[in-house]
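K.L.:
sequence first, then the predicted structure, then my questions.
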Amino acid sequence: MVLEEGYLSGAINGFHNTSTVFKFNGGGTWIQAEYNYLYQYLYAPYAKVIEKNGMAFIEIEGIDASAPVRKA
C-alpha cells in the first residue's frame, strides 16, 4: 500500500541514519527509522513511501534500495 508519493523537496544525499529527513513537496515529512548508509546525490527525486508487513519504507527513484521510515 502506498502511504505517500510525490517529489521530495530539494537535494538529498541518499540514506544515512535516524536523523535523515525526507520532505515531500506536498507537505509530508518522514524520518529514516534505522541506520542504513547509502550515498547517492539526487535533486528533488520522485519517491514513494510504501507499507510492507506493517512497516513503512521509502523508495526513491534513482536509488536501487529502500529504507525504513516513520512519519515525523
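P.N.:
Sure thing, it's come through. Residues are numbered from 1 along each chain as shown.
K.L.:
every contact and neighbour count from this point should use C-alpha atoms.
P.N.:
Fine.
K.L.:
what's the local residue count around residue 72?
P.N.:
Residue 72 has 11 neighbouring residues, counting by other C-alpha atoms under 10 Å.
K.L.:
for it, what are its contacts?
P.N.:
29, 30, 31 (C-alpha atoms under 8 Å, 6 or more residues apart in numbering).
K.L.:
same question for residue 45.
P.N.:
So residue 45 contacts 7, 8, 60, 61, 62 (C-alpha under 8 Å, 6+ apart).
K.L.:
quick check, the first one in contact with residue 44.
P.N.:
Yes: when contacts are counted by C-alpha atoms under 8 Å, residue 7 is listed as touching residue 44 (5.9 Å).
K.L.:
so where does the residue nearest in space to the middle of the chain fall, helix or strand?
P.N.:
Relative to the mean C-alpha position of the chain, the nearest C-alpha, by C-alpha atoms, centre = their mean, is the one of residue 58, at 3.9 Å. According to DSSP states H and E, residue 58 maps onto strand 55-60.
K.L.:
what's the answer for residue 23, then?
P.N.:
Here residue 23 is assigned to strand 21-23, by DSSP H and E.
K.L.:
A further structure is provided below for comparison with the first:
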Amino acid sequence: MSEYQIVKTIKIDGDFDGFDDEVLFKLMDGSYWIQNEYKYWYHYAYCPTVHILKSGNRHYIQVQGRNEIVSIRQISDITESQINGEFNGWEGETQYQLMNGEVWKQSTYNYDYTYAYMPVAIIYHAGSGYKMKVEGTIAEVQRIK
C-alpha cells in the first residue's frame, strides 16, 4: 500500500455489499462516491470503516482490514428525497413522484419487485445517465417533471 496515500478514514453510511459496477457509496460525512471501474467482490458489512486512498490523481476505496481496492470518484449531482407513497419496485416504465415534487420515470427495462412505503430515493448521475436507488434496488431513470 506504499503507492497509496490515505486521504481519510471514515465509515460508510449504512449497508455495504461490496463492489460491482457503478456502486454508490455514501460516507458518514455526507459525501458520495461512485465506483469508477468494474470489479466484483461481495462482502457484507454494516457501516464498515473504509480508507479513501489517493494515487496520482485517482481515488480508491478500501474496506479496513481487507486487501481489495477499487477506483472511485466523488460525485455531487445527487438528489435525496422520498417516494410519495408506495414503492413497488421496477416494471419497465415505472414513474415515481418524490416528496420534493420531482417526477422520475424508469428509462430502461428492469423488473425488480420490492415493496416499501415512502422509502428514501437517491438519484445520481452515473456517467451513463441518471440512476435511482431505492431500497437496495437501482434503475436507470429520466426526469419528466
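P.N.:
Received it, and whenever you're ready, just let me know what you need. Note that the structure is a prediction, hence the values are computed from the model and not measured.
K.L.:
TM-score for these two?
P.N.:
After superposition, the two chains reach a TM-score of 0.87 (TM-score structural alignment, normalised by the length of the first structure), with 71 aligned residues with a C-alpha RMSD of 1.3 Å.
K.L.:
before we move on, the earlier item: quick check: the strand holding residue 23 of the first structure compared with the second structure, mean distance?
P.N.:
Mean deviation of strand 21-23 of the first structure relative to the second structure after superposition (mean C-alpha distance after the TM-score superposition for the first structure): 0.7 Å.
K.L.:
equivalent range in the second structure for that strand?
P.N.:
Using TM-score structural alignment, the residues of the second structure aligned to strand 21-23 of the first structure are 24-26.
K.L.:
repeat for stretch 45-52 of the first structure
P.N.:
Using TM-score structural alignment, stretch 45-52 of the first structure pairs with 48-55 in the second structure.
K.L.:
right, and residue 17 of the second structure touches residue 63 too?
P.N.:
No: with contacts counted by C-alpha under 8 Å, residue 17 of the second structure stays clear of residue 63, the gap being 11.2 Å.
K.L.:
those two: which is more packed in?
P.N.:
Set residue 17 of the second structure next to residue 63 and count neighbours by other C-alpha under 10 Å: residue 63 wins out with 22 against 14.
K.L.:
host element of the nearest residue to that one once chain neighbours are set aside?
P.N.:
Counting by C-alpha to C-alpha, 6 or more residues apart in numbering, residue 50 is the residue found nearest to residue 63 of the second structure once chain neighbours are left out, at 4.3 Å. Following DSSP H and E, one finds residue 50 of the second structure within strand 49-55.
K.L.:
chain center to that strand, what's the gap?
P.N.:
17 Å (C-alpha atoms, centre = their mean, to the nearest Å).
K.L.:
average offset of that strand relative to the first structure?
P.N.:
When the first structure is overlaid, strand 49-55 of the second structure sits 0.9 Å from its aligned residues on average, using mean C-alpha distance after the TM-score superposition for the first structure.
K.L.:
now that strand: buried residues?
P.N.:
49, 50, 51, 52, 53, 54 (16 or more other C-alpha atoms under 10 Å).
K.L.:
ok, the third one - contacts?
P.N.:
Read it as residue 51 of the second structure. 6, 7, 8, 9, 10, 61, 62, 63, 64.
K.L.:
ditto for the fourth one
P.N.:
For residue 52 of the second structure, the contact set (C-alpha under 8 Å, 6+ apart) comprises 6, 7, 8, 9, 10, 59, 60, 61, 62.
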